[in-house]
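S.K.: What follows is a protein structure lacking sequence information:
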């Protein structure tokens, strides 16, 4: 199958690399520094089980999705609208579009802008870009997708590439479960620049996380969303299974980049205001990350 990855960052490069390794024709659409490295040397797929250079095609422009049978949208939530507008003229009519993004509404946003069905995938993977064209995998890698005419083919595609995938009738609830994990960890890891294992060992940190989780659950109830499983147990497992992982928000701040906080704790804050649900802990976490983003932007602005 010909597959395009729109947004070849850590998540996109991991899943694109695994699919390319399984023999699929993969095109990565990303930043010039990564595209140049991948074009020259292939993608260095550095996982917990193997390290391998995988030959893939790469492009800096959205025309790279042309002719793809499957498009994985992996851009930051802040770039969803721009990505949709850029991809739209190049998408094949029969292409399957799947959103592998943080947040709960990106598939809906893409669908509205593209005027076609877009599937949502919940992503559980710990990865980072360790250098140009070098993706480092720290753990996990499973996906949760919703039922569709294409879900059977997608399960076979991902499974044969070594990517565990589950089809859920409540993919919206699964997206909210992932949002809750992100709201518990991302801002705190970013503010402290600590990995999950060290973070949860801090005094009263788990109490803050519990409060953030409960606010999200209160909001989900107000939205009429059923969140599956035990959210607090899932939060605890993250620190146990990925103790050395920094959140994507922490990685963004460390590199002076704009984070997705508006679509995580910021989303909870906005929806809470709209529905009359109090979200004070998420408000504090959001405001602190925004201040750090502003400070980083000021420090990189030319005088």
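M.R.: Yep, that arrived. Please read these numbers as outputs of a predicted model, since none were measured by experiment.
S.K.: From here on, just use CA atoms for contacts and neighbour counts.
M.R.: OK.
S.K.: distance of residue 148 from residue 128?
M.R.: In this view, residue 148 and residue 128 are 30 Å apart by CA to CA, to the nearest Å.
S.K.: Compare those two (neighbour count), which wins?
M.R.: residue 128 (21 against 12; other CA atoms under 10 Å).
S.K.: Skipping its backbone neighbours, what lies nearest that one in space?
M.R.: Among residues not flanking residue 128 along the chain, residue 10 sits closest, at 4.9 Å (CA to CA, 6 or more residues apart in numbering).
S.K.: got a list of what the one you found touches?
M.R.: 127, 128, 129, 135, 136 (CA atoms under 8 Å, 6 or more residues apart in numbering).
S.K.: May I have the secondary structure class of the residue lying closest to residue 165 once chain neighbours are set aside?
M.R.: Distance criterion CA to CA, 6+ apart; nearest residue to residue 165, sequence neighbours excluded, is residue 143 at 4.7 Å. What DSSP: H, G, I helix; E, B strand; the rest coil gives for residue 143 is strand.
S.K.: Let me know whether residue 143 touches residue 120 as I believe.
M.R.: No. Using CA atoms under 8 Å, residue 143 makes no contact with residue 120, being 9.9 Å away.
S.K.: These two: which is more packed in?
M.R.: Using other CA under 10 Å, the more surrounded residue of residue 143 and residue 120 is residue 120, with 25 against 19.
S.K.: Below is an additional structure, to be compared with the one above:
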């Protein structure tokens, strides 16, 4: 199985690097500067599951040719259009595109660009960063979940699971219900994003300020949105996240909040804007989703004017 990874940053470098370490045929599609650094220093991973320094195969966009079984997309949602243009020369009839972006709207965007049979659903749970050219895994989160959007257990998702079976520090699983998994992630991530972006605080700080009822109300509304779209949340899932959003000791902060604090671009439309429109379709009271999406847009306006703080 030939795997192309777009980028060699925190996610691409980790999941691609661990597969290469396990003997997988992995190539990283990178810019010239990153290609030169990888040629000079190798792909360096620091992790609780063991460090690694790997010789990484790379290709530049100008040299990309077809012939890939899987293309792994780990970009931010706001870079998706550029990513589509970059990988297009490498996509042929054998290629499965595996995105692990937050949210849901990217699935339809990729299907429109390449066809429904070319696109898998995927999500990952990991905390990692790229610093000084080193991919650093920050805790023991290491999950990669994927599957066919239509729920079939195809040979290609089973083959990808098998390819990862010997990888250190990765729990990769092909599932028959990836659409449900994506909605579950959106329900809890969307709740966290609404709360932490509007309040500019971590979950525990919001709870200590008296905001647990607000967070749980958003959780319930997001669950109602998902149910309207055919994906009701399991009782155990709701119990888990009611507890999380009641935990005064939680240090949980969304990547969107961290990006706002750092003055970076955010995935506001992809998550908050999507949930606002989904709430309208579902007949769910949309005011708090509208406010969160507006907050994200206003932040981007301030950022464009070089006044993000």
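M.R.: Looks like it came in fine. Computed from a prediction, not measured in an experiment: that's the story for all the values here.
S.K.: Surely residue 162 of the first structure is in a strand?
M.R.: No. Applying three-state DSSP, one finds residue 162 of the first structure to be coil, outside a strand.
S.K.: Could you count how many residues lie near residue 61 of the first structure?
M.R.: 15.
S.K.: Now do the nearest residue to it once chain neighbours are set aside against residue 262 of the first structure, distance only.
M.R.: Once flanking residues are discounted, residue 61 of the first structure sits nearest to residue 29: 6.4 Å by CA to CA, 6+ apart. The gap separating residue 29 of the first structure from residue 262 of the first structure is 24 Å, by CA to CA.
S.K.: the more surrounded of the two?
M.R.: Using other CA under 10 Å, the more surrounded residue of residue 29 of the first structure and residue 262 is residue 29, with 28 against 19.
S.K.: so how far does stretch 178-188 of the second structure sit from its counterpart in the first structure?
M.R.: For stretch 178-188 of the second structure, the mean deviation from the first structure after alignment is 0.9 Å (mean CA distance after the TM-score superposition for the first structure).
S.K.: matching residues in the first structure for that stretch?
M.R.: Aligning stretch 178-188 of the second structure against the first structure (TM-score structural alignment) gives residues 171-181.
S.K.: in that stretch, what's buried?
M.R.: 171, 172, 173, 174, 175, 176, 177, 178, 179, 180, 181 (16 or more other CA atoms under 10 Å).
S.K.: Over to the third one. Which of the three states is it?
M.R.: By that I understand residue 173 of the first structure. helix.
S.K.: That one: what's it in contact with?
M.R.: Residue 173 of the first structure makes contact with 225, 226, 227, 228, according to CA under 8 Å, 6+ apart.
S.K.: Neighbour-wise, which one of those leads?
M.R.: Result: residue 227 is most packed of these (other CA under 10 Å), 21 neighbours.
S.K.: Just confirm that one contacts residue 174, I think it does.
M.R.: Yes. Between residue 227 of the first structure and residue 174 there is a contact under CA under 8 Å: 6.5 Å.
S.K.: Could you give the number of residues near the aligned residue in the first structure for residue 273 of the second structure?
M.R.: Alignment note (TM-score structural alignment): residue 273 of the second structure maps to residue 266 of the first structure. Around residue 266 of the first structure there are 21 other residues, counting by other CA under 10 Å.
S.K.: All the strands of the second structure, in order from the start?
M.R.: With DSSP state E applied, the second structure shows strands at 2-6, 25-29, 43-46, 52-54, 57-59, 70-73, 96-99, 120-125, 128-131, 134-137, 143-148, 171-174, listed in chain order.
S.K.: how about those strands in a markdown table, adding distance to residue 285 of the second structure?
M.R.: Converted to a markdown table, the strands of the second structure look like this (distance: least, CA to CA, whole Å):
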| stretch | distance to residue 285 of the second structure |
| --- | --- |
| strand 2-6 | 38 |
| strand 25-29 | 43 |
| strand 43-46 | 45 |
| strand 52-54 | 49 |
| strand 57-59 | 48 |
| strand 70-73 | 34 |
| strand 96-99 | 30 |
| strand 120-125 | 28 |
| strand 128-131 | 36 |
| strand 134-137 | 39 |
| strand 143-148 | 31 |
| strand 171-174 | 35 |
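S.K.: of all the ones you listed, which lies closest to residue 196 of the second structure?
M.R.: Closest to residue 196 of the second structure of those, according to CA to CA: strand 120-125, at 18.9 Å.
S.K.: Next, the angle strand 143-148 makes with the closest one.
M.R.: Interaxial angle of strand 120-125 of the second structure relative to strand 143-148 (axes from the mean of the first three to the mean of the last three CA atoms, to 10 degrees): 170 degrees.
S.K.: what do we get in the first structure for residue 219 of the second structure?
M.R.: Under the alignment (TM-score structural alignment), residue 219 of the second structure maps onto residue 213.
S.K.: wait, its match sits on residue 183?
M.R.: Yes. Because the distance of 7.2 Å satisfies CA under 8 Å, residue 213 of the first structure is recorded as touching residue 183.
S.K.: residues in contact with the closest residue to residue 57 of the first structure other than its chain neighbours?
M.R.: Excluding its sequence neighbours, the residue lying closest to residue 57 of the first structure (CA to CA, 6+ apart) is residue 27, at 4.6 Å. By CA under 8 Å, 6+ apart, the contact set of residue 27 of the first structure is 2, 3, 4, 5, 16, 56, 57, 58, 59, 64, 65.
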